[in-house]
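Student: Have a look at this prediction, sequence included:
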Amino acid sequence: MNHVAPPGWPEQVRPPDAPEWERTAVGWLLDQCPPEYRGHTVLRRHPVALARLTAWHVEACQAGARRGLAEARTALRDALPMDAVEATIAALLTEQARLEGVRRAAGLVEVALRGRRFPARLPGLGSRHE
């Protein structure tokens, strides 16, 4: 049986309906959240709740990165040399791009946990099969 994961699906998570896919999804989702989330049994027992909290957490991180980009030059110019300020901005841009991918992946995992399945795509169009 082919199990299909769409483009943007996290590599650490097995495709929907593959053996133990939900276990790998829970592990990946927990890796995206603060470590304290691991202590809440309800989040392991109800992966949809974990996926939703993960999405909210990542969205908050994205908001923080946007704020950092908007304020870094002003907030840091008196405390750091300009090259360090620019390097900080570059780090924020990199983080912003990473977070966009995590948010997309978390959304895909969430809809799969809610029961959505993804159609197979033609080979070479970015689908993963197992």
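Tutor: Sure thing, it's come through.
Student: For the rest of this, base every contact and every neighbour count on C-alpha atoms.
Tutor: OK.
Student: Spatially nearest residue to the spatially most central residue of the chain (excluding sequence neighbours)?
Tutor: By C-alpha atoms, centre = their mean, the mean C-alpha position of the chain lies nearest to V102, the distance being 2.1 Å. Closest residue in space to V102, ignoring its immediate chain neighbours: V58 at 7.4 Å, by C-alpha to C-alpha, 6 or more residues apart in numbering.
Student: neighbours of the one you found, just the number please.
Tutor: V58 sits with 20 neighbouring residues when counted by other C-alpha atoms under 10 Å.
Student: One more: P35?
Tutor: By the criterion of other C-alpha under 10 Å, P35 has 9 neighbours.
Student: take a look at this one as well, against the first:
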Amino acid sequence: MTWLLDAVPPDYRAYEVLKRHPIALARMALHHVNAAVEAARAGYRSAAVDLKGHLPPHAVEAVLDVYREEGPRLVRLARAITVVEQALRGDMFTTTMRNFR
């Protein structure tokens, strides 16, 4: 539960319904993280143009590096939240060799 709360903005902790109903929290967390993935993709696509002339080239490249790290991290987080939500809903899982990569 705390892990899901860590995946959303801190203000979400104020809503009792999200604390009482982890499925609702997981659903909202997934929407939030998916939106962050899309925002990171858009930011990455436009950062070089948007920041050119405002930052030195090495700083622009550093910003792009942040997006290169954050994008995949957010995608992994979204996948993890999806699995948690499925488990909270009672979906059955079958272990396969692909789960061990």
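Tutor: Done, it's in. Since the model is a prediction, treat every value here as computed from it, not as a measurement.
Student: Mind telling me the TM-score for this superposition?
Tutor: After superposition, the two chains reach a TM-score (TM-score structural alignment, normalised by the length of structure 2) of 0.92; 101 aligned residues with a C-alpha RMSD of 1.7 Å.
Student: about what we covered before: what is the aligned counterpart of the residue nearest to the centre of structure 1 in structure 2?
Tutor: Superposed on structure 2 with TM-score structural alignment, V102 of structure 1 falls opposite L77.
Student: ok, its match to D6 of structure 2 distance?
Tutor: In this structure, L77 of structure 2 lies at 11 Å from D6 of structure 2, with C-alpha to C-alpha, to the nearest Å as the measure.
Student: List the contacts of the corresponding residue of structure 2 for the residue nearest to V102 of structure 1.
Tutor: Alignment of V58 of structure 1 against structure 2 is given by TM-score structural alignment, with V33 as its counterpart. Listed by C-alpha atoms under 8 Å, 6 or more residues apart in numbering, the contact set of V33 of structure 2 reads 7-8, 74, 77-78.
Student: likewise L64 of structure 2?
Tutor: Applying C-alpha under 8 Å, 6+ apart to L64 of structure 2 gives the contacts 44, 47-48.
Student: quick one: the aligned residue in structure 1 for it from T74 of structure 1, how far?
Tutor: Under the alignment (TM-score structural alignment), L64 of structure 2 maps onto I89 of structure 1. Computed as C-alpha to C-alpha, the I89 of structure 1 to T74 of structure 1 distance reads 12 Å.
Student: before we move on, what about A87 of structure 1?
Tutor: Relative to T74 of structure 1, A87 of structure 1 is positioned 14 Å away (C-alpha to C-alpha).
Student: aligned partner of P22 of structure 2 in structure 1?
Tutor: In structure 1, the residue equivalent to P22 of structure 2 is P47, according to TM-score structural alignment.
Student: tally of neighbours for its match?
Tutor: A total of 22 residues lie near P47 of structure 1 under the criterion other C-alpha under 10 Å.
Student: Would you mind finding the match for L5 of structure 2 in structure 1?
Tutor: With TM-score structural alignment as the criterion, L5 of structure 2 matches L30.
Student: so what does the helix or strand harbouring that match touch, helix or strand wise?
Tutor: Using DSSP states H and E, the secondary-structure element containing L30 of structure 1 is helix 21-31. Packed against helix 21-31 of structure 1 by the contact rule (3 or more C-alpha pairs under 8 Å, 6 or more residues apart in numbering; DSSP states H and E) you find helix 47-76, helix 82-113.
Student: For it, what is the distance to the chain centroid?
Tutor: Taking C-alpha atoms, centre = their mean, to the nearest Å, one finds the center of helix 21-31 of structure 1 at 11 Å from the center of the full chain.
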